[in-house]
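**Q** need the 3D shape of this:
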Amino acid sequence: VKKLAVAITRDYRDKNPILLGILKGSFIFLSDLVRQLDFPLEVEFVRVSSYGSGQETSGKVKMVQGLKLNVKGRHVLVVEDIVDTGVTLSFLMDYLKKKKPASLKLCALTDKPSRRRVPVKIDYLGLTVPDKFLVGCGLDCDEKYRNLPDICCLEE
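**A** Predicted coordinates:
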């Protein structure tokens, strides 16, 4: 998180960005990240879902909680816990581009490129992870294990 914060500080120090967390998974990572950033910023959340219950995506993306802030002309950094198939993030990034931000970038705690269905550009990445179901640091399975202090692999 500290290394990501250094890079984000370099790029956003004078831009008063909006850090846009994707609920629910990103809130722990976003909380850790913003405490490492010592410049003016705003925090906003959206909730987008493509998961039913369990470990598999439904493939259908829906906006559960939309934006409350106007992002037009603002620098927006989307903060996500994991990039998996890319379907949800592709949907969200397209949605945000229509709002005409000055810039739009993505910061992800983890990336699972082996599962990618659609391309996603990650501008700031914590870890590349294998195709295992992960929990902890905000990552969950049916709302469980999100509060674990480390990223762990869920055994079957």
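**Q** CA atoms for contacts and neighbours, from now on please.
**A** Will do.
**Q** contacting residues for the closest residue in space to residue 65 that isn't next to it in sequence?
**A** Spatially, and ignoring its direct neighbours in sequence, residue 65 is nearest to residue 47 (4.7 Å; Cα to Cα, 6 or more residues apart in numbering). By Cα atoms under 8 Å, 6 or more residues apart in numbering, the contact list for residue 47 reads 22, 23, 24, 63, 64, 65, 66.
**Q** I figured the fourth one hits residue 51, correct?
**A** So that's residue 63. No - Residue 63 is beyond contact range of residue 51, at 12.0 Å (criterion: Cα atoms under 8 Å).
**Q** to compare against the first, here's the next sequence to fold:
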Amino acid sequence: MESSEISGDLTSVLLTEKQILDKIAELSRRIEADYAGEKVLLVGVLKGAVMVMADLARELKLPIDMDWMAVSSYGSGTKSSGVVRILKDLDSDLTGRKVLIVEDIIDSGLTLSWLRANLESRGAHSVEICALLRKPEAAKVDVDVRYVGFEIPNEFVVGYGLDYAEKYRNLRDIGILAPHVYA
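**A** Here you go, the predicted model:
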């Protein structure tokens, strides 16, 4: 889906598809340098990280395995309950593995902090994080993120995997959702 097709739902385009893909290529070169000669397990966080994970995996020029996890801390509301639930666990054994969590966006950091600790407790050799987006103003905990694509303002963004009520995930760009859509 192109931004022009839903321009009434967006206040602006924050990042174009080209900017996103260029940043993923840049992050991939850094990951390749850091993991040269090693096999990495990419752990994508469903559902938002699907696009980032797919493009990152295709761009990387090193051996990888891929797995997926789905976690929730929201229950039925729009505010975090503070309790993280695993909705879909990994199929992979992490013992001795080098793990790279792939995320679409970091808001408060609470769920991601829990996720990192959980994966470390499973015997991973190392657990690092790669996030396309980070909202520094929304952070409630400090999470050490090795690879960050873009720092963005604390706005409601959609596209490139990010959604509102399961809509807009297939938008090629990342845009700021207009308040009238979710008000």
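**Q** still on that earlier bit, can you lay out the contacts of residue 47 of the first structure as a markdown table showing neighbour count?
**A** Listed next are these as a markdown table, based on neighbours: other Cα atoms under 10 Å:
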| residue | neighbour count |
| --- | --- |
| 22 | 22 |
| 23 | 19 |
| 24 | 19 |
| 63 | 15 |
| 64 | 10 |
| 65 | 13 |
| 66 | 11 |
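**Q** picking that back up, the residue nearest to residue 65 of the first structure matches what in the second structure?
**A** Under the alignment by TM-score structural alignment, residue 47 of the first structure pairs with residue 70 in the second structure.
**Q** in which helix or strand would I find that match?
**A** Using DSSP states H and E, residue 70 of the second structure sits within strand 64-72.
**Q** average distance between that strand and the first structure?
**A** Superposing on the first structure and averaging over aligned pairs (mean Cα distance after the TM-score superposition for the first structure), strand 64-72 of the second structure comes out at 0.5 Å.
**Q** list the buried residues of that strand.
**A** Residues of strand 64-72 of the second structure classed as buried: 66, 68, 69, 71, 72 (neighbour count, 16 or more other Cα atoms under 10 Å).
**Q** please enumerate the strands of the second structure.
**A** For the second structure, applying DSSP state E gives strands covering 10-15, 40-45, 64-72, 85-88, 98-106, 126-134, 147-151, 157-158, 174-177.
**Q** could you find the counterpart of residue 110 of the second structure in the first structure?
**A** By TM-score structural alignment, residue 110 of the second structure lines up with residue 87.
**Q** and that match, what does it touch?
**A** Counted by Cα under 8 Å, 6+ apart, residue 87 of the first structure has contacts 59, 61, 117, 118.
**Q** out of those, who has the most neighbours?
**A** Of all these, the highest neighbour tally under other Cα atoms under 10 Å goes to residue 61, namely 17 neighbours.
**Q** what residue in the second structure is paired with that residue?
**A** In the second structure, residue 61 of the first structure lands on residue 84 (TM-score structural alignment).
**Q** hang on, that match packs against residue 112?
**A** No - distance between residue 84 of the second structure and residue 112: 9.8 Å, which falls outside the contact criterion (Cα under 8 Å).
**Q** can you list the residues that contact the top helix by length along the second structure?
**A** For the second structure, the helix that runs over the most residues, judged by DSSP state H, is helix 17-34. Here helix 17-34 of the second structure makes contact (Cα under 8 Å, 6+ apart) with 52, 55-56, 59-62, 132, 147-149, 172-174.
**Q** tabulate those residues (TSV), appending neighbour count and distance to residue 161 of the second structure.
**A** Shown next, in TSV, are the contacts of helix 17-34 of the second structure (neighbours: other Cα atoms under 10 Å; distance: Cα to Cα, whole Å):
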residue	neighbour count	distance to residue 161 of the second structure
52	23	8
55	15	12
56	21	13
59	16	17
60	17	19
61	13	23
62	16	24
132	21	11
147	18	18
148	19	16
149	19	15
172	20	9
173	22	10
174	25	9
